[in-house]
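Asks: coordinates only, sequence not included:
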C-alpha cells in the first residue's frame, strides 16, 4: 500500500501545484527529447555521459532488472547495458563522474528506494566504469552497502561530488535530509550514512554541479540550488511533469535537465538563473546588462527564488496533505 499512497500523494500534489497558479516561464524551458524506447517506462535516474558527447543515461524504477540505457540527443537508445552482480529492488537515482587518474567515466546506480521505511536491512549503490564503446553489453559492478546512522528511511536522491568523489544520499521525507557517505567506501561491509544537511520536502532526486560549486535537489514542484555547505542559493521553477523524478546538470553547469516517469516521457533543459551561477560561469555584464541599474535589479532574487518556503509552497503542500489524507481514508475504508 506504500506505493499507492506515495503515488496518490504525488498526483494530488501535482494537481494542487497546477491549480495554485503558474510557476514556470514557458520561454525559459527547452524540451530536449522524449525517450523513444518502449522499454523505458519509469525513467527514474538521469545523467549526462562524462566522456561521450551528446549521450545521456537513464534507468527504470522498481520491478525492473539491473539495466540502464544510453540514449542520444533525440531520445533514441544507442545501447542497453546489464549489470553483473547487481540487484534492482528499487533503483531511484544515478550519478556520473569522471575518474581524475584515468579519465574514464564512472556511473553510480542507487538502489535506495524503501517505501516502507525499513523494509531492507541496508541499501546499495553500484559503481560501474563507463563503457568506452556504446554497444549492448554486460558490465561488472561493484556493490557498496549502506545504513543510515539514524535508522532506515526512503530515499530517491543520489549525488557524487565531482572533485572529492564523496557520495551523498538525499532522503524523500516530509523532513528530508542529506546524508554523507564515508570518504573511503568499503565493499566488504555496510558503510554508515551520516546526516549533514536538511533537504526539501519529498525530494525525488539530487545532483552535484560539474565543478562542485553547488548541488541541486528536485521535488515534485521545483528544484533548489545549494552551496556545498547546505546553504540555499536559489529556487529554480520546473516544467509541469506527470511525475517529476530526475534531475541533472548539463556538462557546462549552466542548466538543469529534468525528467519524468511514464512511457515516452520528456526530458527538459532549464537554464539556471544567472545570479545563481558561479562568478566564472556568468556572462560579462556588458553582454547582458548594458545599464548599471539593470544589473543591480537583476541581482535581486525573485520572490520565488528566495530562501525558505514561499506562501505558495505552504498552500500547495497543505492542499497536498489534505488530498493525501482523503486517499488514505478511502483506502482504509476499502480494506476493512
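Replies: Received, thanks. These numbers were taken from a predicted model, which means no experiment stands behind them.
Asks: every contact and neighbour count from this point should use C-alpha atoms.
Replies: Noted.
Asks: and the residue nearest the centre of the chain, what does it touch?
Replies: Closest to where the C-alpha atoms of the chain average out (Cα atoms, centre = their mean) is residue 205, at 2.4 Å. With contact set as Cα atoms under 8 Å, 6 or more residues apart in numbering, residue 205 has these partners: 45, 92-93, 156-158, 170, 217-219, 245-247.
Asks: any chance of the residues you listed in TSV, with secondary structure and distance to residue 114 too?
Replies: Shown next, in TSV, are the contacts of residue 205 (DSSP: H, G, I helix; E, B strand; the rest coil; distance: Cα to Cα, whole Å):
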residue	secondary structure	distance to residue 114
45	strand	16
92	coil	10
93	strand	13
156	strand	9
157	strand	12
158	strand	14
170	strand	13
217	strand	19
218	strand	18
219	coil	17
245	strand	15
246	strand	17
247	strand	20
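Asks: leaving out sequence neighbours, find the closest residue to the residue nearest to the centre of the chain.
Replies: Leaving aside its sequence neighbours, residue 205 sits nearest to residue 157 (Cα to Cα, 6 or more residues apart in numbering; 3.8 Å).
Asks: second one coming, line it up with the first:
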C-alpha cells in the first residue's frame, strides 16, 4: 500500500476511534438493580442513607401506609421502617440530610392530583442506625403542616439545603413548575405558609421551554428533585429525562434552576418518579414504579460538556 494511502487509513481509524469514544462518553455508565420486595411496588421517592454506606430508603406512592423501605446497592431488602404518628395521603418524594444534630429523613406528603388539599404535610424522622430487623419503628420528629397561600398545588419534588436550613418544593401540574420553600426551623405546632419564589422555565432548556396545560402533565413535569451535599448542584427528574443544574457561588436556587441544564440523561425505565444523588456525589439513582421496583445508577455527566439546547 502506498505511504499516502497508509497515512489516510491511519487517520481515518483515529478519527473513528475518537468519534466512538465521544459517543460512549456521551451516554453515562448505568447499572440496573431490582429491589426484591413484595411491598415496594409503586416507588415514588428515594434517598441515600446518611449513616450506612451504599444503603437507600424509598417509599410507595398513594395507597400505602406511612412506611419506608431500606435496601442496599444490590437490591437486597434490609428493613421496613414504620413511621409512627404519620399519615400517608400521597407520599411523593423524600430526601435525606445530615447536620450537627444527626442524620435525618424528610418525607413529602405533597401529592394532590386534583389540587384540593388545604394542607400539604412533610415529616422529619431521625434515620435509624439499626437496619438488621425485618420491621423497625421510628417516631415523627417534626410534622410540618404547609399552606400554599395562592391555593392548593400538586407536587412530587422536594429537596433540602442544609446550609440554608430551607426545604424546597417544586410543583408538577402548573403551567410552569413553581418553586416554594419553608424553614426546617419553623415554629412547631403551627401551620406554615410556603414562601413562593418563582417559576422554573428551563426544561428542557431556556430556549425550548414551553407552558403546559394548567392542571395537566407533560414529559417535562417534575417527578423528583434533589440538591447535592455541597449545595452546588441540583437534579430535576421528569418522566423522560433527568436534568442537571450547576449553582454558582452566591446564586439562589431559583436562579440556578432557571438556567439551561448543563446536561441531561434520558430515563430508560417505565415510569420514573424518584431520584437521588449517591452519597459520594458521583452518581444519581433513578427509580421507577413497578413490580419489582427497578432502579438505575447513572454517572453524572461532566459539567464541561456542551449544554443541551
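Replies: Happy to help now that I have it. Here the structure is a predicted model, which is why all the values come from computation and not from measurement.
Asks: and the TM-score between them?
Replies: The TM-score (TM-score structural alignment, normalised by the length of structure 2) is 0.78; 256 aligned residues with a Cα RMSD of 2.0 Å.
Asks: just to revisit the earlier point, ok, the residue nearest to residue 205 of structure 1 touching residue 95?
Replies: No. In this structure residue 157 of structure 1 lies outside contact range of residue 95 using Cα atoms under 8 Å: 9.5 Å.
Asks: out of the two, which sits in the busier spot?
Replies: Ranked by neighbour count (other Cα atoms under 10 Å), residue 157 of structure 1 and residue 95 place residue 157 first, with 32 against 29.
Asks: from residue 78 of structure 1, how far off is residue 179 of structure 1?
Replies: Distance, residue 179 of structure 1 to residue 78 of structure 1, by Cα to Cα, to the nearest Å: 34 Å.
Asks: circling back to that earlier point, which neighbours do residue 157 and residue 95 of structure 1 have in common?
Replies: residue 207.
Asks: roughly how far does the residue nearest to residue 205 of structure 1 sit from residue 217 of structure 1?
Replies: 8 Å.
Asks: same question for residue 59 of structure 1.
Replies: Applying Cα to Cα, the value for residue 59 of structure 1 to residue 217 of structure 1 is 19 Å.
Asks: before we move on, what about residue 165 of structure 1?
Replies: Going from residue 165 of structure 1 to residue 217 of structure 1 by Cα to Cα gives 18 Å.
Asks: so between these two, which is more surrounded?
Replies: Just comparing residue 165 of structure 1 and residue 217: by other Cα under 10 Å the higher neighbour count belongs to residue 217, 27 against 15.
Asks: residues contacting the corresponding residue of structure 2 for that one?
Replies: Aligned counterpart of residue 217 of structure 1 in structure 2: residue 236 (TM-score structural alignment). Neighbouring residues of residue 236 of structure 2 by Cα under 8 Å, 6+ apart: 222-226, 242-244.
Asks: circling back: of residue 179 and residue 78 of structure 1, who's got more company?
Replies: Counted by other Cα under 10 Å, residue 179 of structure 1 and residue 78 do not tie: residue 179 has more neighbours, with 22 against 15.
Asks: my guess is the more buried one contacts residue 191. True?
Replies: No. The criterion here is Cα under 8 Å, and residue 179 of structure 1 misses it with residue 191 at 11.6 Å.
Asks: much appreciated, bye for now.
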